[in-house]
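>>> Need coordinates for the below:
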Amino acid sequence: TDFDVWVGIPSIQMSQLPRAAKICFTLHVKNYKEMIPLGWVNQQIFDHHNVLKAGVFSIPLWLNGHANPLSPCSVNIDSAKPMTLSVEFPAFSDQVVTYPSFSQYIYSSEPAKEADPSMVLNSRMDYLIHQDPLYKMSQKEQKMLWDNRHILGCVPAALPKVLQVVDWTKPEMVIEMLRLMSTWAPLPGSEALQLLDAHYPAREVREYAVNCLRNVPDIDIEDYMLQLVQVLKYEPFHDSPLSRFLLQRALQNRERLGHLLFWYLKAELSSPHISHRYTLLAEAYLYGCGDHLFELTHQAQLVEKLQQVAENVKSKKRGKKQLLHKELADIKFDHRINLPIVPGMSISGFNIEKCKYMDSFTLPLWLEC
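I've put the predicted structure just below:
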């Protein structure tokens, strides 16, 4: 499109914008053969106070590539001189436009109809409910689920499928769905996880999923932790029910959940599009974790030393094994250190004679303790 012109969205009115709506920009340059992407960025249309953006914004772009609606809404703050896109959102005189609160409608005198456990699902509905999450429903199937939504509230597994039917640009449909969710049978933790992926951006849905996880025991949260850290990137904002939930559970069980949360967050810091969020969450944990900070510091120092050993061995043309053994011997342990990859397992040194490097392109180290 041209610059210095208003770009309209003819298929949707302002009053129909979902709270989770985002706008995706890709800046192209055109040569005689093709359009070449120079930069991209995603932006939420409503801010974290539910206020509709208005006025002029200068947005730092991520270089190269096309905007992906599933990518997080972050800007390039790492570059000293980033390419920026100046965008003006329409302002409505002096009015501040906010996304409406539906709570007065959800809890009005017209409550959601109670699901009847005695109702028997027909075979087609049962088939749809237990289909793979990636299954594409036909319009007829979607209508069948929505028409029978009131009898599905006692079937936890039906919720993700019914949510897929909702048109979030229709306020009356959103209100009806939120009413239903207020009385819907809770999902088991393993099934609630799917409501936290990129296909369910609505805050109420994500908060419902987090509430389903609150009574899940720590041993199961350990199994889910990697997935939970990954889906953090789909939260519209840094402060979310999911991030607060993870911090709360991690601080209540620092040796297991806190350990996993820190290292899973740290593993994502090399991803520039989301590293700022993960850095903030890791810092929040470290501020509150007390003495666990010192243990994590020792673990991080050990990892850094081993990374340096691996780089030195890889760059050596001859005598790799001898260099590996020498540098491992130089690593001193003042006390036992928990392994980052296995919480609860600690080491006090290496069985150096059995340590080696593997014959592959990256030359990974084989370490025995």
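>>> Going by C-alpha atoms from here, please, whenever you check contacts or count neighbours.
Noted.
>>> Report the contact partners of residue 28.
Counting by C-alpha atoms under 8 Å, 6 or more residues apart in numbering, residue 28 makes contact with 35-39.
>>> switch to 7 Å and redo it
35-38 (C-alpha atoms under 7 Å, 6 or more residues apart in numbering).
>>> Please produce a markdown table containing the residues you listed, extended by secondary structure, neighbour count and distance to residue 264.
What follows is the contacts of residue 28, written out as a markdown table (DSSP: H, G, I helix; E, B strand; the rest coil; neighbours: other C-alpha atoms under 10 Å; distance: C-alpha to C-alpha, whole Å):
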| residue | secondary structure | neighbour count | distance to residue 264 |
| --- | --- | --- | --- |
| 35 | strand | 11 | 37 |
| 36 | strand | 15 | 35 |
| 37 | strand | 16 | 32 |
| 38 | strand | 16 | 31 |
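>>> my read is residue 86 is in a helix, agree?
No. Going by DSSP: H, G, I helix; E, B strand; the rest coil, the assignment for residue 86 is strand, not a helix.
>>> Grab the nearest non-local neighbour of it.
residue 58 (4.4 Å; C-alpha to C-alpha, 6 or more residues apart in numbering).
>>> to compare against the first, here's another:
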Amino acid sequence: MEPFSFASSSALDLPVSVKINTLDGHQKPIPFSTLLKRPDLRHRGSNLSPHSELYVTAQLWADSKPLTVPVQTPYKAFKSARIWNEWLSLPITYSSIPLTSQIAITVWDLSPTGGEDAPFHAIPFGGTTISLFDKDNTLQKGRQRCRIHRHKVADGLSSSTTPSVIPPIRAFRNEERIRDNDPGGNNAEMERVEGLLKKHEMGEIPEDRWLDPLVFRRIEKMEREAYKGEAKFRLKKLKEDEKAELGAGEDENNDNKENDVDEEIFYLNIDFPRFDHPIVFEDQSYPPPPMSTIPLGTSLIEARHRPLPDLALGPGINEDSEGYGAPGIGRMIRIYDPEIGIKDNPAENKHRRLMRSHRTGVVDRDLKPNAKVRDELNVIISYGPTHDLSSEEKDLVWKFRHHLTREKHALTKFVKSVQWSDQSEARQAVQILPKWTEIDIDDALELLGPTFDNPTVRAYAVDRLRKADDDELLLYLLQLVQALKFERIAPGDGEETTQDSSLASFLISRAANNMLLGNFLHWYLMVECDDRSNEQRSEHRKLFGKVEFDFMNELIKQPDGTHRRKILLRQAELITILSKISKDIRFSREDRPRKIERLKAFLADPRNELTSYDPPLPLPLDPTVSITGIYPDEANVFKSSLFPLLITFKTSSGLKYPLLFKTGDDLRQDQLVIQIITLMDRLLRKENLDLKLSPYRILATSTSAGATQFVPSLSLAAAVTKYKGSLLAYLRANNPDESAPLGVRKEAMDTYLKSCAGYCVITYLLGVGDRHLDNLLIAPSGHFFHVDFGYILGRDPKPFAPLMKLSSEMIEGMGGPTHPNFTSFKSYCFTAYTTLRKSANLILNLFALMQDANIPDIRIEPDKAVQKVRERFCLDVGEEEAIRRFEDLIGGSKDAIFPVVIDRLHGFVQHWRA
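Sure thing, here's the model as predicted:
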């Protein structure tokens, strides 16, 4: 389809305007006999001269009501024709008018005797009413020819008696009667000529200075003839109709009335403004009233996360996302009801109060469930973190709350069952929290999510986090920073603004006493402060700014706080310099060799002070590594659309630390995936399962820049190409052992099998997409790993993408699908999958805390992000069934043909680009 551009009327903040051009028509001289009967007619200006002075008024109407006061043309004396050429601006803008707007235009004559309903000495010469929008809801523009209804004031009623276009007098069924309606074809010819005139005005017909005046004079003559012909035709039809109605016996009376019949035809030519694009009507959308003005029956946070009620449509109504039904049905209008999702059902409230009668609170302490109820409670406790409890389940948990205090996993279900708007019930819940068995870290993270806003509950969860060591806390730091959005932090700008937030105070205190935590907390907060997109709310930016401000104040109070603050400032200077050179190289039009030369020259320039650092500077990407300078000669620029920089740093230990730095890309999604992979690696190691994962480090320094650890490796595409289609040949060349099976050193093959299994399971659980042989890497030691996580949670730009990437090249590197190595690979996969299923709640809670994070693939459907990960854990079935499903998944990925075709096409495209 051809591209179509348009603008909406709500964005057109200009006054409604109309240009009054000319008045054309035929006026028959009044017979002397008529003047004897009505002497007032001899004093009207239009009867004295065919070019008498007239003026025009225009007024905007809608739904039979006037929207503005009338505006009029100035006084003007005519010589040869009634030509105004005057623009009238109405006191209203296009953005404010409704769809039914129409302009009532009245031409006023002058008479000293005045007349009935005439203002002073002005009497109506005629009127016309024209709509501003056509049948397609598009604003009319350009030249318009409006029929003037003689001796009538234009009305703006919905069913106007003065329409600008008059329909035919009768509906004729056969062609002969239709031809009689337009004798000589004058009307059809005039419509054709008007179309040609519009094209001439728009420049579609070239101008001819010699021929155009002749054509215009001919058109004027045709108009005069058409007016006379139409007047005679209408007079004839009116006579026929009257004879048919009154009968043949009253012909004499009809003859006497002949002079009273109006046979004058006039048209007013006007112009509407022209715009570059069509203007389509768009109604004003008003925001709903603030929720804070409504008395809440429940806590605001419960109402905020309550699902919207389903809208039941009538049969045959197929409403789309814009609120429009099927053709012919019309528009569906949603009416905002502030009580939906806010106020509780009074019957349910009464039932809850009866079920939880506080008079039985003493008895509840000794109440124990029977076997049937115990099974029901166990089912409730086994629910995942995203499961919503029914009202009956909440009542059951509340009833046996004292019995459940020994069940650590029941605490989150108990907190969900409490009606926190009931002060008495909330007081009992707060008193029972300290008596509960200590919960695990995953349940503590769930209590910090968006569905729990009670300060006491959140403080209880923070107390559990205090028992975690710094290394474990570092694994969850990214999510804990996002959890600050759900905290109640004072709006002040001074010091100690975060003292009301137990989570903020905890993070500041721990980060101020640990360099690693402080480094990453600082950069996580700075990236959130830098996010000025529409998805990041301004109050959240202020919140993160307050936390960073208080963190710096707390840091200064430490013995080495001043020194550590200078380190963070020096890191910021380094990142600023690298960002500048990265942008300059990315936007320069030089070829790649010259870009590399420019980068090396910039790094080697002593004025930039990059070749040596004194004292050593902890690297922002890895603060455990202190850098002392940069090797300019080893710098490189990669062949990519963003031209990432390869920079090698000198370290205080004498080793080299290469990293990639690039601008123009938001690395927060990659940072999240690497953090989850690091966490999963730790969970597997706790179960004595080392899958040789090598999660490289990544740090987003802003919303459009970041650093990535560079791991020397080859892509599978490059390795297969270099070794003639065999990944096994690559492993054999880098790890030769003639005595070992397949000629590969046992440790290297074991590393390859385990790392393949680990990344296959993890990328499947995270739904990593866009997997091809260029973002699957392998190191000479046999470590296999994935890079480039631009698509997660099941998104994939390629059609028919498999749920898990297991290419034929990967299987060939194991020795083939019939080799015992492939059996060992599947065994590692099953063990890793079942191990991670045990920690599913922890991973799901981490994703729940990231729902409001500005992560692209989470932002698409934030309410479904956790559900997408949960589905891949298969928590609704047992362990044996889950393993069987995963085995089927491996078989389907191994035998899939379409991914092979995609890989071949991708390789061809990459080769063509190179």
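>>> what's the TM-score for these two chains?
The TM-score (TM-score structural alignment, normalised by the length of structure 1) is 0.66; 280 aligned residues with a C-alpha RMSD of 3.5 Å.
>>> returning to that earlier point: assign the residue nearest to residue 86 of structure 1 to helix, strand or coil.
strand.
>>> just the contacts of residue 28 of structure 1 now: which is nearest residue 113 of structure 1?
Closest approach to residue 113 of structure 1 among the contacts of residue 28 of structure 1 (C-alpha to C-alpha): residue 37, at 50.2 Å.
>>> longest single helix anywhere in structure 1?
helix 292-315 (DSSP state H).
>>> which other helices and strands contact it?
helix 320-329, strand 337-339 (3 or more C-alpha pairs under 7 Å, 6 or more residues apart in numbering; DSSP states H and E).
>>> Report how many residues lie close to the residue lying closest to residue 15 of structure 2 once chain neighbours are set aside.
Leaving aside its chain neighbours, residue 15 of structure 2 sits nearest to residue 93 (4.0 Å; criterion: C-alpha to C-alpha, 6+ apart). A count of neighbours around residue 93 of structure 2, defined by other C-alpha atoms under 10 Å, yields 16.
>>> before we move on, what about the one 3 residues further on?
The number of residues packed around residue 96 of structure 2, counting by other C-alpha under 10 Å, is 18.
>>> Contact partners for it?
Here residue 96 of structure 2 is in contact with no residue (C-alpha under 7 Å, 6+ apart).
>>> Do a quick rundown of the helices in the stretch 151-300 of structure 2.
175-181, 186-201, 211-246, 251-256, 300-304 (DSSP state H, counting those that start in this stretch).
>>> Can you add mean neighbour count and give those back as JSON lines?
As requested, the helices of the stretch 151-300 of structure 2 are exported to JSON lines (neighbours: other C-alpha atoms under 10 Å):
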{"stretch": "helix 175-181", "mean neighbour count": "13"}
{"stretch": "helix 186-201", "mean neighbour count": "14"}
{"stretch": "helix 211-246", "mean neighbour count": "14"}
{"stretch": "helix 251-256", "mean neighbour count": "11"}
{"stretch": "helix 300-304", "mean neighbour count": "17"}
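>>> Nearest to residue 395 of structure 2 among the ones you listed would be which one?
Checked against C-alpha to C-alpha, the stretch from the helices of the stretch 151-300 of structure 2 lying closest is helix 300-304, at 16.8 Å.
>>> Check which helices and strands the closest one sits against.
Helix 300-304 of structure 2 packs on no helix or strand, going by 3+ C-alpha pairs under 7 Å, 6+ apart.
>>> now the equivalent of residue 156 of structure 1 over in structure 2: how far from residue 124 of structure 2?
Aligned by TM-score structural alignment, residue 156 of structure 1 pairs with residue 408 of structure 2. To residue 124 of structure 2, residue 408 of structure 2 is 88 Å away according to C-alpha to C-alpha, to the nearest Å.
>>> Show me where structure 1 has its strands.
22-30, 35-44, 55-60, 62-63, 84-89, 337-339, 342-347, 356-357, 365-366 (DSSP state E).
>>> For the longest one, give me the average deviation versus structure 2.
Think strand 35-44 of structure 1. By mean C-alpha distance after the TM-score superposition for structure 1, the fitted strand 35-44 of structure 1 averages 8.1 Å away from its aligned residues in structure 2.
>>> quick one on the thing from earlier: quick one: map the residue nearest to residue 15 of structure 2 onto structure 1.
Aligned by TM-score structural alignment, residue 93 of structure 2 pairs with nothing in structure 1.
>>> With neighbour numbers in mind, choose between residue 408 and residue 124 of structure 2.
Between residue 408 of structure 2 and residue 124, counting by other C-alpha under 10 Å, residue 124 is the more crowded of the two (23 against 15).
>>> Spatially nearest residue to the more buried one (excluding sequence neighbours)?
residue 108 (4.6 Å).
>>> Tell me the counterpart of the one you found in structure 1.
Using TM-score structural alignment as the criterion, residue 108 of structure 2 maps onto no position in structure 1.
>>> Same check on residue 762 of structure 2?
Under TM-score structural alignment, residue 762 of structure 2 pairs with no residue in structure 1.
>>> Next, the contact list for residue 762 of structure 2, please.
Residue 762 of structure 2 touches nothing, counting by C-alpha under 7 Å, 6+ apart.
>>> hang on, the match of residue 156 of structure 1 packs against residue 443?
No. If you go by C-alpha atoms under 7 Å, residue 408 of structure 2 and residue 443 don't touch, sitting 8.6 Å apart.
>>> where along the stretch 1-150 of structure 2 do the strands fall?
All strands of the stretch 1-150 of structure 2, identified by DSSP state E, counting those that start in this stretch, fall at 7-8, 15-26, 55-62, 65-66, 71-72, 83-93, 102-110, 122-131, 142-150.
>>> Need those strands in TSV (columns: distance to residue 766 of structure 2).
Shown next, in TSV, are those (distance: least, C-alpha to C-alpha, whole Å):
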stretch	distance to residue 766 of structure 2
strand 7-8	41
strand 15-26	54
strand 55-62	56
strand 65-66	60
strand 71-72	66
strand 83-93	52
strand 102-110	58
strand 122-131	57
strand 142-150	58
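>>> Among those, which comes closest to residue 732 of structure 2?
Of the strands of the stretch 1-150 of structure 2, nearest to residue 732 of structure 2 by C-alpha to C-alpha is strand 7-8, at 64.3 Å.
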